[in-house]
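Enquirer: Sequence and computational prediction follow.
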Amino acid sequence: MIPIAKPQLDQAEIDAVSDVLRSGIIAEGQRVAQFEEAFAEYTGTDHAVAVNSGTAALHAALLAHGIGRGDEVITSSFSFIATGNSVLFTGARPVFADICADTFNLDPKLIEEKITPATKAIIPVHLYGHPADMEAIRDIAEDHDLILIEDTCQAHGAALSAKKVGSFGTGAFSFYPTKNMTTSEGGMITTNSREVAERARMIRSHGSKQRYLHEMLGYNLRMTDISAAIGLVQLGKLAEYTSAREHNAALLSKGLRAIEGIQCPIVRPGCRHVFHQYTIRIRERDALADYLKGIGIGTGIYYPIPIHRQPYYKELGYNDSLLVTEKASREVISLPVHPGVTEEDIATIVDAISNWGGLRC
């Protein structure tokens, strides 16, 4: 079986966790502080705040910027449910704009028509590891005095003109096991604002700067030193992992781009795509997924139902017509691209798709 995802863990992570366990300090402590400092340096931001999931990072980032009831936040419906739910958690309302057909990211040309007097923020999603058009989106945010929060959960190391995502606005990263790097579970907020960082630190720890003195409503969103120890090791390997993903993606594209009926991923000029997923488009998506599963090749569909079409969102009254998003949700399928995939595996994947009889123009 060639799996669609495989966390890359070895003795270094085991030793790092063992050191923490032997220390007796396993909750938030020195390792978390070290991880925050290293991650801020990696992303080119002034501050990083570790939390216990990517969802928590999005939620806390919104709260740290004062987003709340009565506010609207423009974002993408073609994402994991947490992108929309994190807005709902604050009492605000997500407003969905359509995406670009090639990168699957928010289409800047369609954002301004969604802006109302209630709009307070934009959350672009760097889907699959390709950066959104941050220069255009940042210009829109500045023109309308809107907060910019980046959903960077799939895009560790992705960049636009050498500037890493998570540094254009406030970033929210995930370290779920299948991400480009992991802490087992965890997340990180990146920002250049000291005020936002301080508020995020309070929000993650019951609204407190000082033990037993609570200045605001907060939550328990803390990362443990166990997770941070894994994260420090993984961050040191991230460049190697990213190069492997880029190499595997290039081999897949070389083998698949000549096959009629398949649209391979693109990388826009000036962008670094870190290939959290290698996602193709094909009209016969479900049939291809069944075929590949039958011969031992794992695939993933991210995402078969856009957020605005989810049952709960329908209950909330969402009935948007997002034609590009909805078409993509019927056609996308992701193929194994992670660092554990070998060149032999890629040849197997390419040969299997090339020889499949279900393709049509």
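Expert: Okay, I see it.
Enquirer: only C-alpha atoms for contact and neighbour calcs from this point on.
Expert: Noted.
Enquirer: Let me see the ranges of the strands in the stretch 201-350 of the chain.
Expert: Along the stretch 201-350 of the chain, counting by DSSP state E, counting those that start in this stretch, strands occupy 208-210, 213-214, 271-272, 278-281, 332-335.
Enquirer: Could you export the ones you listed as JSON lines, including mean neighbour count?
Expert: Formatted as JSON lines, the strands of the stretch 201-350 of the chain follow (neighbours: other Cα atoms under 10 Å):
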{"stretch": "strand 208-210", "mean neighbour count": "15"}
{"stretch": "strand 213-214", "mean neighbour count": "12"}
{"stretch": "strand 271-272", "mean neighbour count": "20"}
{"stretch": "strand 278-281", "mean neighbour count": "24"}
{"stretch": "strand 332-335", "mean neighbour count": "23"}
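Enquirer: can you redo those strands as a markdown table with distance to residue 160?
Expert: A markdown table is the format used below for these (distance: least, Cα to Cα, whole Å):
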| stretch | distance to residue 160 |
| --- | --- |
| strand 208-210 | 35 |
| strand 213-214 | 40 |
| strand 271-272 | 5 |
| strand 278-281 | 19 |
| strand 332-335 | 23 |
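Enquirer: Out of the ones you listed, which is closest to residue 146?
Expert: strand 271-272 (24.0 Å; Cα to Cα).
Enquirer: what number of residues lie near residue 228?
Expert: Close neighbours of residue 228, defined as other Cα atoms under 10 Å, add up to 33.
Enquirer: Oops, could you answer that again for residue 160 instead?
Expert: 20.
Enquirer: so how far is residue 168 from the closest residue to it other than its chain neighbours?
Expert: Setting aside the residues directly before and after it, residue 160 is nearest to residue 271 in space (Cα to Cα, 6 or more residues apart in numbering), at 4.5 Å. Residue 271 sits 14 Å away from residue 168, going by Cα to Cα, to the nearest Å.
Enquirer: mind checking which of the strands of the stretch 201-350 of the chain is nearest residue 182?
Expert: Short answer: strand 278-281, nearest of those by Cα to Cα, at 18.5 Å.
Enquirer: Pull the distance from that closest one to the chain's centre.
Expert: 16 Å (Cα atoms, centre = their mean, to the nearest Å).
Enquirer: so what's residue 79 up against?
Expert: By Cα atoms under 8 Å, 6 or more residues apart in numbering, the contact list for residue 79 reads 125, 127, 302-303, 306-307.
Enquirer: next up, a second structure to put side by side with the first:
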Amino acid sequence: MTERIRLARPDVGEAELEAVAEVFASGMLTMGAKVGEFERLLAEACGTDDAVVVSSGTAALHLAVMALGLGPGDEVIVPAYTFPATANAVELCGASAVLVDVDADTFNVDIARVADAVGPRTRAVLAVHLFGRPLEWEELQTAVPQEVVLVEDAAGALGATYRGTPCGALGLMGCLSFHPRKIVTTGEGGAVTTDEPELADAIRRLRHHGIAPRGDFDIAEPGLNYRLSDILCAIAIPQMQRLEQLLAARERVAGWYTERLEHLVLTPSAAEGDRHGWQAYVVQLDRRDEALRALREEGIEAQIGTYALHHLTGYRDRGSFPGADRAFARALALPFATTMTEDECDRVAAALAHFV
């Protein structure tokens, strides 16, 4: 039987096992030294003053919206094509997610439509670097009034750069994810990056029930338990120490795919001067559903790109979004990992060629 090609495979091994064993030996399983070490490495990688680790990328988005004090009556602009967590974080705070269409080729939000969507109740934009492709940030900055806060959903963009600036350092805050399909994983985990000490302190309080990290025990406002344990931070630290190596490996695999597929399907890329984060390798083709079924039948794990939010019950009747419709119908995530071989890319490309 032909060996199955996984959709994703975390690049973890002996170094991560040793780091976890060190935590077990210390007896400090949560809120210990590994949390701070991981946060320092993240802040350094993103070029920010602070990084606050939390229990998931969704938690990072939720706490970022909470830290801004957004709630009923406020509107936050969200791409119509993104993982639902982006919009969920807004709605869970009582604010309204205003969906805006995307560029069907890049998957990122259509910035001209962002400008059109800004209204008197618009407080923020959750700007997604989808699948690791940096959003055109300077265009976004000029498209919205200065008082509208820009927050990055950089869940798949750790290591990506926009014109030389790391994703995670472009907005007032950046939200990261460490799900197993991401370049650095903790299994489940996330982080908020920022240069604003008041926001970093707010995130630290809110992730820990609202308890101030310094001073006497007090809760000025209710918080949540969104902490990330030392065990999970320990898994990530060796990966952070070789982040450049991991990204280079993903770039190599992406290059193999592009060489084989660019004349057959629409392949992903970054704009000139930017560096893609390569959270996933997502192509587009007309016979997507047929291709998806056939790849799976051949032992090749594949998946749709992500979701057009207005196709979901909770976000219906919020407008027409043809770009999101097109992306939702055509996007196909191929197997993608640092450990993939050229032979595996050949096999995937050959299987996909039948549908073009």
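Expert: The structure has been received and is ready for your questions. Being a predicted model, the structure only gives us computed values, none of them experimental.
Enquirer: hmm, back to that, residue 259 of the first structure is nearest to which of the strands of the stretch 201-350 of the first structure?
Expert: Closest approach to residue 259 of the first structure among these (Cα to Cα): strand 278-281, 11.6 Å.
Enquirer: quick check: longest helix of the first structure.
Expert: Secondary structure of the first structure read by DSSP state H shows that its longest helix is helix 225-256.
Enquirer: Show where that helix falls in the second structure, residue numbers please.
Expert: Residues 230-261 of the second structure are where helix 225-256 of the first structure lands when matched by TM-score structural alignment.
Enquirer: Give me the distance between the aligned partner of the residue nearest to residue 160 of the first structure in the second structure and residue 29 of the second structure.
Expert: Structural alignment (TM-score structural alignment) places residue 271 of the first structure against residue 274 in the second structure. Residue 274 of the second structure sits 38 Å away from residue 29 of the second structure, going by Cα to Cα.
Enquirer: do residue 11 of the second structure as well
Expert: 23 Å.
Enquirer: Compare the two and say which is more crowded by neighbours.
Expert: Neighbour totals were compared for residue 11 of the second structure and residue 29, and residue 29 leads with 20 against 16 (other Cα under 10 Å).
Enquirer: For the first structure, which segments count as helices?
Expert: Under DSSP H, the first structure gives helices at 11-23, 30-43, 54-64, 81-89, 134-143, 194-203, 225-256, 285-294, 311-315, 323-331, 343-355.
Enquirer: Any idea which of those gets closest to residue 175 of the first structure?
Expert: helix 54-64 (6.8 Å).
Enquirer: Residue 86 of the second structure maps to what in the first structure?
Expert: In the first structure, residue 86 of the second structure lands on residue 83 (TM-score structural alignment).
Enquirer: Check residue 122 of the second structure too.
Expert: Residue 122 of the second structure maps onto residue 119 in the first structure, by TM-score structural alignment.
Enquirer: Neighbours of that match, how many?
Expert: Neighbours around residue 119 of the first structure, by other Cα under 10 Å: 22.
Enquirer: hmm, back to that, do you know how far the residue nearest to residue 160 of the first structure is from residue 123 of the first structure?
Expert: Look at residue 271 of the first structure and residue 123 of the first structure: by Cα to Cα, they are 19 Å apart.
Enquirer: now swap in residue 34 of the first structure and tell me
Expert: For residue 34 of the first structure, the distance to residue 123 of the first structure - Cα to Cα - is 28 Å.
Enquirer: for residue 101 of the first structure, same thing?
Expert: 18 Å.
Enquirer: Mind checking which of the two has more residues around it?
Expert: residue 123 (28 against 14).
Enquirer: Go ahead and confirm the more buried one touches residue 148.
Expert: Yes: Residue 123 of the first structure lies in contact with residue 148 (Cα atoms under 8 Å); the separation is 6.2 Å.
Enquirer: start to end distance for stretch 186-204 of the first structure?
Expert: 12 Å.
Enquirer: matching residues in the second structure for it?
Expert: Stretch 186-204 of the first structure maps onto residues 189-207 of the second structure, going by TM-score structural alignment.
Enquirer: Any idea how far that stretch is from the middle of the chain?
Expert: Relative to its chain's centre, stretch 189-207 of the second structure lies at 17 Å (Cα atoms, centre = their mean).
Enquirer: for stretch 346-356 of the second structure, same thing?
Expert: 28 Å.
Enquirer: If we go by neighbour counts, what in it is buried?
Expert: 348-349, 352, 355 (16 or more other Cα atoms under 10 Å).
Enquirer: which one of those residues sits closest to residue 59 of the second structure?
Expert: Using Cα to Cα, residue 348 comes nearest to residue 59 of the second structure of these, at 34.4 Å.
Enquirer: Please name the residues that touch that closest one.
Expert: Contacts here follow Cα under 8 Å, 6+ apart; on that basis residue 348 of the second structure touches 295, 300, 334.
Enquirer: out of these, who's nearest residue 22 of the second structure?
Expert: Scanning those for proximity to residue 22 of the second structure, where the rule is Cα to Cα, the winner is residue 334, at 35.8 Å.
Enquirer: In this structure that closest one contacts residue 305, no?
Expert: No: if you go by Cα under 8 Å, residue 334 of the second structure and residue 305 don't touch, sitting 9.1 Å apart.
Enquirer: if I look at the residue nearest to residue 160 of the first structure, how far off is residue 10 of the first structure?
Expert: Noted for residue 271 of the first structure: a distance of 31 Å to residue 10 of the first structure, by Cα to Cα.
Enquirer: any idea how far residue 249 of the second structure is from residue 160 of the second structure?
Expert: As judged by Cα to Cα, residue 160 of the second structure and residue 249 of the second structure stand 14 Å apart.
Enquirer: Residue 31 of the second structure now?
Expert: Distance from residue 31 of the second structure to residue 249 of the second structure, by Cα to Cα: 32 Å.
Enquirer: roughly how far apart are residue 351 of the second structure and residue 64 of the second structure?
Expert: From residue 351 of the second structure to residue 64 of the second structure the distance is 42 Å (Cα to Cα).
Enquirer: my bad, residue 208 of the second structure
Expert: With Cα to Cα as the criterion, residue 208 of the second structure and residue 64 of the second structure are 14 Å apart.
Enquirer: More neighbours: which of the two?
Expert: residue 64 (29 against 19).
Enquirer: Just give me the match in the first structure for the more buried one.
Expert: Aligned partner of residue 64 of the second structure by TM-score structural alignment: residue 61.
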